[in-house]
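S.K.: based on what follows, work out the 3D shape:
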Amino acid sequence: MNDTEWITQLLQTENSEIIGMEISRIDNPVLLHNIALNYNWDDGFKLLNLIINNGNCELGTALMLFYNADGYLLLNENSKNNITGQKEWLAFINTLFNKLLNDKFCSKKVSYQPGLSKVQKYKLKKANPNIPEMFFEGVKAKN
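M.R.: Next up, the predicted model:
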């Protein structure tokens, strides 16, 4: 079975204990990234929390998850006062943001560029002058 078939099978598994065991055993950051990339966000945040807490989750994957989870709202000064929503989402996005700020992810094999426009970058940098550049420019894999 190739990686794509395995990821599809894993993401279709309904037993969360099996998924948790499999995610915790993954030592390949590219495989973790591909699981995160193909994740169905309607399934909640349990699997995503497992991914970001796996020691092999890289900065590129974490940034991708941050932006896919609407992390832009957290960085956007105009949205901060209007952030409401699921407790699960708030807990996930805040945990991920803090892990990113505290340099809890390495960067070796996984690249990610947020795809922000020049205007978006300007507004975010103006609202958040202390936010690390990686939030605006992303990260490149190291060879």
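
S.K.: contacts and neighbour counts: CA atoms only from here.
M.R.: Will do.

S.K.: on the three-state scheme, Leu31 is what?
M.R.: helix (DSSP: H, G, I helix; E, B strand; the rest coil).

S.K.: I'd like the structure of this one too, to check against the first:
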Amino acid sequence: MKEKISDEKFEEIVDNLILEYVKTVNPEIWHQMAMEWNWDSSSVFLNWLIDNPKTDKATALMIYWKSAPRYWKKFLDKDDLISKEKYGLADFEFVERVENNILKDFYQGNNFEFDPKNDEQNYDWTSDYADKITVRNIPDIMFEKFEGQKVEEPENFIEGMPPELYEMQDELYEKYDIE
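M.R.: This next block holds a predicted model:
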């Protein structure tokens, strides 16, 4: 019989599983996970990545652009956001943290390639929300291509998870009855 637990508790268990897993793999796997990550799922992994100085600069830049930074530039600061919208503070702060970390050269790794104007699928992330009015500019460095090893899109990843991690998550679904 499955153990009954709350949805919140299950998410916490899955988050801990992911964090324990990523501590055992290299920054290239982190980069591949971020490439394919399901942005509707847990952000604990992405927050861990952007707060980790061992994350590659290209990985951080990719995360930045996949977070729609131009959308958040329509606000002067978090107080302006709070006065105008009832949601999005965590996303706003996330984008600001990545940008500030890149600007202050927080990330130690500089091994991988990422071009926000032409990613591995030839997508131009810098064009997202280009038609929107902004009150702050995205710093020039955020538009630059970070040179390095081209990281191939991962094979067999499911929602950003390598097969072995996805299987471990599936085992948790078998173990628990989520309420």
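
S.K.: so what does Ser41 of structure 2 match up with in structure 1?
M.R.: Matched by TM-score structural alignment, Ser41 of structure 2 corresponds to Asp43 in structure 1.

S.K.: surely Asn101 of structure 2 and Val95 touch.
M.R.: No - applying Cα atoms under 8 Å, one finds Asn101 of structure 2 not in contact with Val95, separated by 9.9 Å.

S.K.: tell me which of these two has more neighbours.
M.R.: Higher neighbour count among Asn101 of structure 2 and Val95: Val95, with 22 against 18, using other Cα atoms under 10 Å.

S.K.: identify the residue nearest the residue nearest in space to the middle of structure 2 in space, chain neighbours excluded?
M.R.: Structure 2 has Leu46 as the residue nearest its centroid, 3.9 Å off, counting by Cα atoms, centre = their mean. With sequence-adjacent residues excluded and distances taken as Cα to Cα, 6 or more residues apart in numbering, Leu46 of structure 2 is closest to Ala34, at 7.4 Å.

S.K.: that neighbour contacts Trp48, correct?
M.R.: No - taking Cα under 8 Å as the definition, Ala34 of structure 2 is not a contact partner of Trp48, at 11.3 Å.

S.K.: of these two, who's got more company?
M.R.: Counted by other Cα under 10 Å, Ala34 of structure 2 and Trp48 do not tie: Ala34 has more neighbours, with 22 against 13.

S.K.: need the contact list for that one.
M.R.: 46, 59, 62-63, 160 (Cα atoms under 8 Å, 6 or more residues apart in numbering).
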